[in-house]
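Novice: sequence isn't available, so here's the structure alone:
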């Protein structure tokens, strides 16, 4: 059986590690690597999209990183209890025209007993920024 450590229930140390592991995986911009943190039948809401299952996660991330160049993400633990973690995050990227953006948001995560994320609900807003105003490198 697949396991993704640390496992719930989370404490401060393990919740912080789970968040850092997620940040590291997303910053790899490797859809396959990222998808391994999720259950086969994971459920996502990402902005206005509903994504179901690892295969859809991989396809979503491939499309995302085709459009979001020089992507850099920072996640911060907001709260945790039992098998759930809430994070706030920000990331920066530029599009094909060279316009830079900073995205802000919150995610609510729910994990199964094997430490795989079964639910991810994300609310995200983008704002255009000047390249000189970037803060994530």
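Specialist: Okay, I see it. None of the values given here were measured: they were computed from a predicted structure.
Novice: switch to C-alpha atoms for all contacts and neighbour counts from now on
Specialist: Will do.
Novice: name the SS class of residue 79, please.
Specialist: strand (DSSP: H, G, I helix; E, B strand; the rest coil).
Novice: for this structure, which helix is longest?
Specialist: Criterion DSSP state H: the longest helix present in the chain is helix 12-28.
Novice: which outside residues touch the helix or strand following that one?
Specialist: The first helix or strand that comes after helix 12-28 along the chain, using DSSP states H and E, is helix 31-35. With CA atoms under 8 Å, 6 or more residues apart in numbering as the test, helix 31-35 has contacts from 22, 25, 26, 54, 57, 58, 59, 61, 62.
Novice: and with 7 Å instead?
Specialist: Contact partners of helix 31-35, identified using CA atoms under 7 Å, 6 or more residues apart in numbering, comprise 25, 26, 54, 57, 58, 61, 62.
Novice: what does stretch 84-91 give?
Specialist: Around stretch 84-91, the neighbours that count as contacts under CA under 7 Å, 6+ apart are 15, 71-80, 102-111.
Novice: one more to weigh against that first structure:
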């Protein structure tokens, strides 16, 4: 099944693809998120390397079981015909109530159907206090009037 927008990407379609990914990740629904990836998609995220949708669902299930009140913003950094580089920031807290702001970069590669065949992510975690949170919208997609990363100076 095709997942528009499809390559080759333009500035507008790359931004659409990033926002669709952001909205899906903010749903915290591993099955929904996994459908944007090819059946054999290759991933590197933090210290984990794995392939395929079942492994994606497993990793995301574990992730969101420990990252509570997760809110994410993604922004396109660069793009080519079938690749998009994004930077992202998300906030969440752990089971102890410690809040985290996590900064990262992802490199994405897509097939002709718009499915992501490769995702490589590097992530840095910074402790913050509750008062320092920037992402305070209700759980779910980021509201259209909430600023992006560049607008926030992040």
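Specialist: Received it, and whenever you're ready, just let me know what you need. Predicted model, so just to flag it, every value in this text is computed and none were measured.
Novice: give me the TM-score for this pair.
Specialist: Remark: TM-score between the superposed chains equals 0.98 [TM-score structural alignment, normalised by the length of the first structure]; 136 aligned residues with a CA RMSD of 0.4 Å.
Novice: if we can go back for a sec, now go through the contacts of stretch 84-91 of the first structure and say which are in helices.
Specialist: When DSSP H is applied, those are split such that residue 15 fall in helices.
Novice: just the buried residues of the contacts of stretch 84-91 of the first structure.
Specialist: 15, 71-75, 77-78, 80, 102-111 (16 or more other CA atoms under 10 Å).
Novice: list the buried residues for the helix or strand hosting residue 125 of the first structure?
Specialist: Assigned by DSSP H and E, residue 125 of the first structure falls within strand 117-129. Residues 117, 118, 119, 120, 121, 122, 124, 129 are the ones in strand 117-129 of the first structure that count as buried (16+ other CA under 10 Å).
Novice: next one: it to chain centre, how far?
Specialist: Centroid separation for strand 117-129 of the first structure versus its chain: 8 Å, with CA atoms, centre = their mean, to the nearest Å.
Novice: over to stretch 32-42 of the first structure?
Specialist: With CA atoms, centre = their mean, you get 11 Å for stretch 32-42 of the first structure.
Novice: same question, stretch 81-97 of the second structure
Specialist: How far stretch 81-97 of the second structure lies from its chain's middle: 5 Å, per CA atoms, centre = their mean.
Novice: equivalent analysis for stretch 23-39 of the first structure, please.
Specialist: Chain-centre distance of stretch 23-39 of the first structure: 8 Å, with CA atoms, centre = their mean.
Novice: same question, stretch 102-114 of the second structure
Specialist: Mean-position distance between stretch 102-114 of the second structure and its chain equals 9 Å (CA atoms, centre = their mean).
Novice: for that stretch, grab the matching residue range in the first structure.
Specialist: The alignment of stretch 102-114 of the second structure onto the first structure (TM-score structural alignment) covers residues 103-115.
Novice: how many neighbours does residue 11 of the second structure have?
Specialist: Around residue 11 of the second structure sit 12 other residues, with neighbours defined as other CA atoms under 10 Å.
Novice: against residue 81 of the second structure, how distant is it?
Specialist: Distance, residue 11 of the second structure to residue 81 of the second structure, by CA to CA, to the nearest Å: 10 Å.
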